[in-house]
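>>> Predicted structure and sequence below. I'll ask about it afterward.
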Amino acid sequence: MQARVLIVIDLLNDFLDPKGALFCGDEARKIILPVKQRILEFRKNGGHVIFLCDAHAPDDLEFAMFAPHAVKGTWGAEIIKEIKELLDEGDWYDIIEKTRYSGFYGTNLEETLNRMGIPPGIPGNPVEVAGVCTSICVMDTVGDLINRHIHSIVQKSLVADFNPEAQSAAFSRMRDIYGATIAD
């Protein structure tokens, strides 16, 4: 069954612009066009896109682990221009700010999915997930989708990571432990 909802994670300046605080590298930039095309497909076919965006406080405890990034209200926390130009006044998308790795923690993601007709525990309603970083926010969000019995689909061409080994391990975990579909 095809997904009706696409979750796009952290396509932000701080991750995908070379001037970004946690730039994921030139390899990561290769997902921009395929993700943009997938977003356009969802919009054209009546699907819904949810943009999950880091939006940290200036003193966020996460900055003990990673350099300060995606501070709410800054250039680094903005959606990259290639995707931002798609955002109009339509009702085909939602933007949800997050402060942790999983898009569910402290957000209204579950309520948004319910509104889209994707309640927990109902088979046949897969959600497609794209974005960065595969081994962090993508994997944690997929894990929480699976914990709600919502099947997840991750296309390798639509995700990226600054660490290829961590990305490979994330694909294995999402497939073998979570039961997500990992598509080439």
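Thanks, I have it.
>>> CA only for contacts and neighbour counts going forward, please
Noted.
>>> Can you give me the distance of F66 to T107?
21 Å (CA to CA, to the nearest Å).
>>> more crowded one of these two?
T107 (16 against 10; other CA atoms under 10 Å).
>>> need the contact list for that one.
96-98 (CA atoms under 8 Å, 6 or more residues apart in numbering).
>>> residues in contact with C53?
C53 neighbours (CA under 8 Å, 6+ apart): 9-12, 77, 79, 95-98.
>>> cool, V35 as well?
Applying CA under 8 Å, 6+ apart, the residues near V35 are 130-131, 158.
>>> quick one: which of these is nearest P34?
L158 (6.3 Å; CA to CA).
>>> Is that closest one in a helix, a strand, or coil?
strand (DSSP: H, G, I helix; E, B strand; the rest coil).
>>> give me the number of residues near it?
The burial count for L158: 24, using other CA under 10 Å.
>>> what does F51 give?
22.
>>> Please report how far it lies from L11.
8 Å.
>>> can you give me the strands in this protein?
For the chain, applying DSSP state E gives strands covering 5-9, 48-54, 93-98, 127-132, 152-160, 181-183.
>>> what packs against the fourth one?
This points to strand 127-132. Counting contacts by 3 or more CA pairs under 8 Å, 6 or more residues apart in numbering; DSSP states H and E, strand 127-132 packs against strand 5-9, strand 152-160.
>>> what's the most buried one of these?
Among these, strand 5-9 has the highest mean neighbour count (mean count of other CA atoms under 10 Å), at a mean of 25.
>>> Kindly calculate the angle that that one makes with strand 152-160.
Using axes from the mean of the first three to the mean of the last three CA atoms, to 10 degrees, one finds that strand 5-9 and strand 152-160 are set 40 degrees apart in direction.
>>> ok, structure two:
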Amino acid sequence: MAAFTAASYSKYEIRRRDPNPKAAALLVIDMQNYFASTAAPILPALRTTVALCRAAGVPVLFTRHRHRSPADYGMLGERWAGNLIFDGTPESELLPDLGRHPGDRVVEKSTYSAFAGTDLEEILRGMGVEEVIVTGVMTNLCCETTAREAFVRGFRVFFSTDATATSNRDLHEATLKNMAYGFAYLVDCNRLEAAVGRKA
């Protein structure tokens, strides 16, 4: 999937705003071996986004999707039967070279939302976070669901256009339209660099 530029998504924007590095956290969603082929095209933008946020003092949190037993399959067991990610397998591990630091939090989850059944909200509130920047895979599933739930829980949401990816362009763009319409401000590496560089 090709990387997206500011010009390619600006047509969806209804409102524009820059993130505040003093109030934001970066969420890196499910960048795991299972999704390696989907994630490969966005790795440069993802690494750039992580580096920009770190330089601006924005905390970086990773999520890892995994299942441990049928008790945590939920509806994913029906929807994705035979394609679940099981804890302890190589596919469940985070990809190397994401710019992770030893102290970075990894939130483990078992459904699309990074908030459902986890302590992510408590972690963010405890850090004084008011905004989240969403990156990772898949754009239209875990990234979109997490972004929607963040909005509903009162966080201002920024959604990356070039550091998120999914199985095809139509699904990616559909999410960008939905995010821009009612849930998030769209950003890319260039806009993020201008925003956090100016306010850091």
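Alright, I've got the coordinates. Small disclaimer: the values here were computed from a predicted structure and weren't measured.
>>> Using ChimeraX, define a selection of the buried residues within the contacts of T107 of the first structure.
Only the buried entries of the contacts of T107 of the first structure go into this ChimeraX selection, using 16 or more other CA atoms under 10 Å:
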select :96,97,98
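>>> which one among the contacts of T107 of the first structure gets closest to G47 of the first structure?
Using CA to CA, the contacts of T107 of the first structure come closest to G47 of the first structure at I96, 16.9 Å.
>>> which residue lines up with that closest one in the second structure?
In the second structure, I96 of the first structure lines up with V107, judged by TM-score structural alignment.
>>> Was I right to think its match contacts L120?
Yes - the criterion here is CA atoms under 8 Å, and V107 of the second structure meets it with L120 at 6.8 Å.
>>> Need the overlap of contacts for these two.
In contact with both V107 of the second structure and L120: A114, using CA under 8 Å, 6+ apart.
>>> what about the helices in the second structure?
6-9, 36-39, 43-55, 76-79, 120-126, 144-152, 169-182, 189-199 (DSSP state H).
>>> Export those helices to JSON lines and append columns for distance to R68 of the second structure.
Below are these laid out as JSON lines (distance: least, CA to CA, whole Å):
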{"stretch": "helix 6-9", "distance to R68 of the second structure": "38"}
{"stretch": "helix 36-39", "distance to R68 of the second structure": "21"}
{"stretch": "helix 43-55", "distance to R68 of the second structure": "28"}
{"stretch": "helix 76-79", "distance to R68 of the second structure": "12"}
{"stretch": "helix 120-126", "distance to R68 of the second structure": "19"}
{"stretch": "helix 144-152", "distance to R68 of the second structure": "21"}
{"stretch": "helix 169-182", "distance to R68 of the second structure": "29"}
{"stretch": "helix 189-199", "distance to R68 of the second structure": "35"}
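>>> List the contacts of the residue most central in space within the second structure.
Most central in the second structure under CA atoms, centre = their mean is T135, positioned 2.9 Å from the mean C-alpha point. Residues near T135 of the second structure by CA under 8 Å, 6+ apart: 26-29, 46, 143, 159-160, 163-164.
>>> for these, which one is nearest V129 of the second structure?
Of the contacts of T135 of the second structure, the one sitting nearest to V129 of the second structure (CA to CA) turns out to be L26, at 10.0 Å.
>>> hang on, the earlier thing: out of the helices and strands packed on strand 127-132 of the first structure, which is closest to I177 of the first structure?
Across these, closest to I177 of the first structure is strand 152-160 (CA to CA), at 12.4 Å.
>>> The closest one maps to which residues in the second structure?
Using TM-score structural alignment, strand 152-160 of the first structure pairs with 157-165 in the second structure.
>>> With the first structure overlaid, report how far that stretch is off on average.
When the first structure is superposed, stretch 157-165 of the second structure averages 0.8 Å from its matched positions, counting by mean CA distance after the TM-score superposition for the first structure.
>>> Not counting its own residues, what contacts that stretch?
Here stretch 157-165 of the second structure has contacts from 1, 3-5, 9, 19, 38-39, 41-43, 45-46, 49, 131-139, 143, 147, 150-151, 172, 176, 179, 183-189, using CA under 8 Å, 6+ apart.
>>> just the buried members of these?
Buried among those by 16+ other CA under 10 Å: 4, 9, 19, 38-39, 41-43, 45-46, 49, 131-139, 143, 147, 150-151, 172, 176, 179, 183-189.
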